[in-house]
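[1] dropping a prediction and its sequence here:
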Amino acid sequence: MEPDLFTAAAEDRQEKDPAGSPLAVRMRPRTLDEVVGQQHLLKPGSPLRRLVGEGNGGPAGPSSVFLWGPPGIGKTTLAYVVSQATNKRFVELSAITAGVKEVRAVIDGARRASGGFGKETVLFLDEIHRFSKAQQDSLLPAVENRWVTLIAATTENPYFSVISPLLSRSLLLTLEPLTDDDLRGLLRRALTDPRGLDGAVTLPEDTEAHLLRIAGGDARRALTALEAGAGSALAKGEKEITLRTLEESVDRAAVKYDRDGDQHYDVASALIKSIRGSDVDAALHYLARMIEAGEDPRFIARRLMISASEDIGLADPSALQTAVAAAQAVALIGFPEARITLSQATIALALAPKSNAAYLAIDAALADVRAGNAGAVPPHLRDSHYQGAQKLGHGQGYQYPHDLPGGIAAQQYAPDEVQGKRYYSPTRHGAEARYAEVAERVRARLRGADGEGAGA
């Protein structure tokens, strides 16, 4: 049996008994105008509009489209809308479970449908990045000959995960994460729309805020949670989905956390202070609260990078590398997987030896500069690469450290006003103990304290 027959049968059941379908299915957009978010793709004359035949000239463009973005933001929905708008058969496959055999069966069915009934097919292939190169190669004839309109979805960068011949023949559309405003509009539409809850219940502001937090930018998750909360409320004879009812129905307690208020700063402060205090378990607790409350993972990553320099510094120089790598990874993968990366970085920072010497050093130097202690640069350190510099005495007497044994020249580097001032006072914690020893030896050599002078 062809895979598309299953899809057709399911859609037929949903049309006959829409009330029996999940809320997320019932609220699936029927036109591009009903799509939530992705306004950058839905402007008049956009490639997506042209693909469904809007604008001058009717349907146009490539027969293959790649939708790239995080889960739950409407990739399947867009594919379905394209099939509905163009009156084409809609066949959905997942690269997780389907192989070349299933793909070829769909393509053969599409060719028969096109030849026998004049009905074209939209093949929606989810998670295409999971297909091997050979499996992706099997799609090329269908794309080149326009036997199907291929709409492929991926959560990974297609330039790394999709073969070049297939990608070069396709239109790549990047989908953006849904905002809270996008999801809020979707929830309110679902509450009143006859296809949805049709006004059966209301959603107070605090319950709506919690729903947005637990949705994490995922439209399906938001509608599923709303449906669960509505079912629980109606079962208790209530017309309002209270916060307690929603918590009970989705089994996730509301985190008291306002991303724009005191809790935002209090919990972030507690996270950093727990890392500074080396309490790894407390740090993970506050990290979990921020994640559960829907905090922007990039904000958390930025705080960790600051902590790596402010509280750890040279006691463990790799801490900053870890934090920066975590920030880069978070930007690439997003939630929910980013929680693992943030956890790794938080644990590493909490258990690292601590030093605020770098933080204190720059603030001490800044204090002197702001107080006016910023004297003239010593003449031998001034730029000597321009005409006339020699007449001014610039660069004269400068000793090139690389020409000397040990690579250190005992000469004055700081202005007279701060000569001999110590800003950096290293701790003896972790790797900084070595930096402390080196700093003392170098300072002694710079003063010529060992009696060997400039050639030391």
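    Sure, I can see it. Just so it is clear, the structure is predicted and the values come from calculations on it, not from any experiment.

[2] contacts, neighbours, all on C-alpha from now
    Will do.

[3] buried ones in stretch 110-127, by neighbour count?
    Taking 16 or more other Cα atoms under 10 Å as the basis for neighbour counts, the residues of stretch 110-127 that come out buried are A110, R111, A113, S114, E120, T121, V122, L123, F124, L125, D126, E127.

[4] likewise stretch 272-285?
    I272, K273, S274, I275, R276, S278, V280, A282, A283, L284.

[5] again, but for stretch 137-150
    By neighbour count, with 16+ other Cα under 10 Å as the criterion, the buried positions of stretch 137-150 are S138, L139, L140, A142, V143, R146, W147, V148, T149, L150.

[6] hold the first one in mind and look at this next one:
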Amino acid sequence: MADLFSSPGLDDDPGTGGDVPTVLAGAPLAVRMRPRSIDEVVGQQHLLGPGSPLRRLASEEELGRAGPASVILWGPPGTGKTTLAHVLARSGGRRFAELSAVTAGVKDVRKVMEEARDGRDLYRRQTVLFLDEIHRFTKAQQDALLPGVENRWVVLVAATTENPNFSVVTPLLSRSLLLTLQPLDDDDVRGLLERAVADPRGLAGEVELSPEALAHLVRLADGDARRALTALEAAAGTAFDDASAGPPRITLAHAETALDRAAVRYDRAGDQHYDVASALIKSMRGSDVDAALHYLARMLEAGEDPRFIARRIVISASEDVGMADPSALQTAVAALHAVAQIGMPEARIILAQAVVHNAVAPKSNAVYNGIGAAIADVRGGLAGTVPPHLRDAHYSGAARLGHGKGYQYSHDAPAGVAEQQYAPDELVGRDYYVPTDRGFEAQVRERLTRLRRIVRGR
């Protein structure tokens, strides 16, 4: 089910308000449809099978044993993190406490821990502490949780949309079960919406949902149950307003009004930032121009800094296209400067041109491999001394040291290329740049073969 907002009046009659239909008054639909038991949870079946940690945590029998472990729920919005926390709190008469890492401090954490300890010692009552957005907690704040978790004063249920391996301190991570939640599939979302239409806690059958509207809501929900229910409620409100006679019917037009565009799942400061940027680069490298434009659009719609995108495109132009199409770097650099001068929204066109150029260009990583091999040799000690004839001969005393003696000025040679040793003795004959036979680099390869023959005197 969805990661939904809590409501103290979850089981109360929502009441009515003026001309607003009863089913649309009071608590939001997403809150009213929150599961009351583990069996009502939609999706996440990989975590809810018989004997699973969550099943055991939700079981009253677990209270008589060593005590349930704490868990960290990692997943995108709308996948059930808050819902699962409430389900666990309902089991066995546990006390439920909730903190948000956005507003809570160390003092708040310690207060909850003290109350939980007193509740356990005085009333043998366990406390479930739900901590939302734990990745926003500092190290000191997370450390304040350790005594309560280690001594089992609380069952910590922490939620995060970011990879806990990077955002949660190791001692806390090692004392908790890390459970990964997945976006709901289309069948889960569809079933949830149909149940919300019929369920007395939901729309109680007072509105019809057309197949076209249902399909549209499922598609734009993008695996987010809360978004699906919120959109359904908004569409139902529009349908009630338009209804003249008979039961209101949610049409495709109503659904489109409720969800005029899909919210982009993307976190500029988290995993999605790097995942989508990586997908953009790899799509350009793989010559899939359509996928590359998709990931560019996702980044732009999420508010990503267009200058960051432009810098990534410049890197790709050299790393993945290189000399197979040298003009790709020119396009990318031009885009970098143009974006800085123009800004959004017009910058999207410039970035798209650079992405398309990189994607459709012939590919070569020969330049990337060449500098990598050269650096590896230098780091491995294969440097050697500069040959005397290449050394600086412009300062006083250089001639006496033999610097520059025997140097062949290339422009004096018939083809502008002279036979001469340039590399240190230890590296003579070593080839770092190995051009491909793709695009312009095929011509470079042919010319480079001739150049090496002349320079090396073969």
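    Yep, it's here. Given the structure is predicted, the values throughout are model-derived calculations rather than measurements.

[7] out of the buried residues of stretch 272-285 of the first structure, which comes closest to L226 of the first structure?
    L284 (29.1 Å; Cα to Cα).

[8] run a quick neighbour tally on A268 of the first structure.
    Taking other Cα atoms under 10 Å as the criterion, the count of residues near A268 of the first structure is 21.

[9] can you tell me how far it is from L304 of the first structure?
    When distance is defined by Cα to Cα, to the nearest Å, A268 of the first structure is 10 Å away from L304 of the first structure.

[10] now A352 of the first structure
    As for A352 of the first structure, its distance to L304 of the first structure is 13 Å (criterion: Cα to Cα).

[11] which one of the two has more residues nearby?
    Under the neighbour definition other Cα under 10 Å, A352 of the first structure and L304 were set side by side, and L304 has more, 26 against 23.

[12] using the three-state scheme, assign the more buried one.
    helix (DSSP: H, G, I helix; E, B strand; the rest coil).

[13] which ones are touching the closest residue to it other than its chain neighbours?
    Nearest in space to L304 of the first structure, with sequence neighbours left out and distances taken as Cα to Cα, 6 or more residues apart in numbering, is A323 at 5.9 Å. Applying Cα atoms under 8 Å, 6 or more residues apart in numbering, one finds that A323 of the first structure lies in contact with A301, L304, M305, A308, A345.

[14] most widely separated two among these?
    By the measure Cα to Cα, A301 and A308 form the most distant pair in those, at 10.6 Å.

[15] quick one, which of the two is more surrounded?
    With neighbours defined as other Cα under 10 Å, A301 of the first structure and A308 compare such that A308 has more, 34 against 25.

[16] before we move on, the earlier item: so which of the buried residues of stretch 110-127 of the first structure is the closest to N87 of the first structure?
    Within these, the smallest distance to N87 of the first structure is 8.1 Å, found for E120 (Cα to Cα).

[17] and the closest one, how far from P62 of the first structure?
    Distance from E120 of the first structure to P62 of the first structure, counting by Cα to Cα: 15 Å.

[18] in the second structure, which spans are strands?
    For the second structure, the strands defined by DSSP state E cover 70-74, 95-100, 127-132, 154-160, 176-180, 208-209, 249-250.

[19] leaving out the residues flanking it, which one is nearest to the aligned residue in the first structure for L57 of the second structure?
    Matched by TM-score structural alignment, L57 of the second structure corresponds to L51 in the first structure. When the adjacent residues along the chain are set aside, L51 of the first structure lies closest to P59, with 5.2 Å between them (Cα to Cα, 6+ apart).

[20] the one you found touches V52, doesn't it?
    Yes: assessed by Cα atoms under 8 Å, P59 of the first structure is found in contact with V52 at 5.8 Å.

[21] quick one, which of these two is more surrounded?
    In this comparison of P59 of the first structure against V52, neighbours counted by other Cα under 10 Å, the higher total goes to V52 at 21 against 16.

[22] look up how far V122 of the first structure lies from the more buried one.
    In this structure, V52 of the first structure and V122 of the first structure are 11 Å apart, going by Cα to Cα.

[23] T86 of the first structure too?
    9 Å.

[24] one more: H264 of the first structure?
    On the measure of Cα to Cα, H264 of the first structure and V122 of the first structure end up 45 Å apart.

[25] just V81 of the first structure next, same as before
    10 Å.

[26] from what I see, H254 of the second structure and T238 are in contact.
    Yes: using Cα under 8 Å, H254 of the second structure and T238 qualify as a contacting pair, with a distance of 6.1 Å.
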